[in-house]
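> here is my input; please provide its structure:
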Amino acid sequence: MLSRKEHDCEAIALPEEWTKKVETLLNEVYQSNCKEVGKVFEVYGSTYPSEFVFITSLINPENDRITPVTYFISKDLDPSTKPEKMLDDLVDSIGAFYDIYFSTPDWSDFQAEWLETEFKGHKFFYKISRENVALHLAADKLLKLQ
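As a prediction, this is how the structure comes out:
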């Protein structure tokens, strides 16, 4: 499960058009850094009635055995949430994280537990792992077929 909370319903994926737009943006902004480490960004997002989950994963597209760096965001949703502003600000928080990651040569500050933080007035939770999200989603799909 990729979400922070337990849910009784299936996640609704964010529109692919939006996740691809963010993926393209990250790959353009960090192009020289990505080239240097031989990795690219993948972006995933979904919503539940009470939670928004957004994930960026810096992966090696040639070899899934090379450990990715994956940044998870979980934000509680309520009726007053303004989705466009929230999404823009959370994308900015992703940039803030990867700015630190790429500027620290031996970065290894993985945080597998959800931590609460605030960025641009939005309280949200984050975790940083080595999880390969694409493999996780493929495994979930296989388990649902059984």
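> please make it C-alpha for all contacts and neighbour counts, starting now.
Fine.
> what comes up buried for the top helix by length along the chain?
Taking DSSP state H as the criterion, the chain has its longest helix at helix 83-103. Taking 16 or more other C-alpha atoms under 10 Å as the neighbour-count basis, helix 83-103 is seen to contain the buried residues 89-91, 93-94, 98.
> structure for this one too, so we can compare:
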Amino acid sequence: MFSRLDHDTPPVLFPKDWAEGLKQILLNIYGEKCIKDEKTFEVYGFSYPTEVLMVISYVGLDKFVSPITIFLSADLAEKTKTDDIINDMFDSVGVFFDSYFAKAENQDEIWDDYVLDWEETEFAKLQFFYKVTRENIGLSIEADLLLGE
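Coordinates of the predicted model:
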């Protein structure tokens, strides 16, 4: 559904305590901005046999406010150190939100750096892919559950 690659098997969702732990880290770092913006973070992780996917949304407490969502995808091989990949991907999320909040504080600049197609990048010697959208992942997941997908 959200993955960069086509898969024959459904994803394994990362545990809720993992997602909650990452959310708490983000709130500890960006909590003042969240309060000011009346927003919070949602964190999702999906694992496929050949791909790991992390999705983090900066969502409004009012569900009608459009979120900023970053998708990060990395290829998995048999000897891949998944924990290292996830840690590096999460570190890159910090760089992304640092940039986002820096522009948000400067009223002369409007943040519009959306990347709708997967782009390849390197961070901490890790090659991975990312895209940035306004998709509300929580609502997309709820819709798929209602539709039985």
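> do you know the score for how well these two fit?
Superposed pair, TM-score by TM-score structural alignment, normalised by the length of the first structure: 0.95. Supporting alignment: 144 aligned residues with a C-alpha RMSD of 1.0 Å.
> redo the buried residues of helix 83-103 of the first structure as JSON lines? Include distance to Thr104 of the first structure.
Compiled in JSON lines, these are given as follows (distance: C-alpha to C-alpha, whole Å):
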{"residue": "Asp89", "distance to Thr104 of the first structure": "23"}
{"residue": "Leu90", "distance to Thr104 of the first structure": "22"}
{"residue": "Val91", "distance to Thr104 of the first structure": "20"}
{"residue": "Ser93", "distance to Thr104 of the first structure": "17"}
{"residue": "Ile94", "distance to Thr104 of the first structure": "16"}
{"residue": "Tyr98", "distance to Thr104 of the first structure": "10"}
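> what's the match for Leu135 of the first structure in the second structure?
Residue correspondence to the second structure (TM-score structural alignment): Leu135 of the first structure is matched to Leu139.
> can you give me the strands for the first structure?
With DSSP state E as the definition, the first structure shows strands at residue ranges 12-13, 40-48, 51-59, 69-76, 111-119, 122-129.
> which one, of these, ends up nearest to Thr24 of the first structure?
The minimum distance between Thr24 of the first structure and the strands of the first structure falls on strand 40-48, with 8.2 Å, by C-alpha to C-alpha.
> so the closest one corresponds to what in the second structure?
Taking TM-score structural alignment, strand 40-48 of the first structure hits residues 40-48 over in the second structure.
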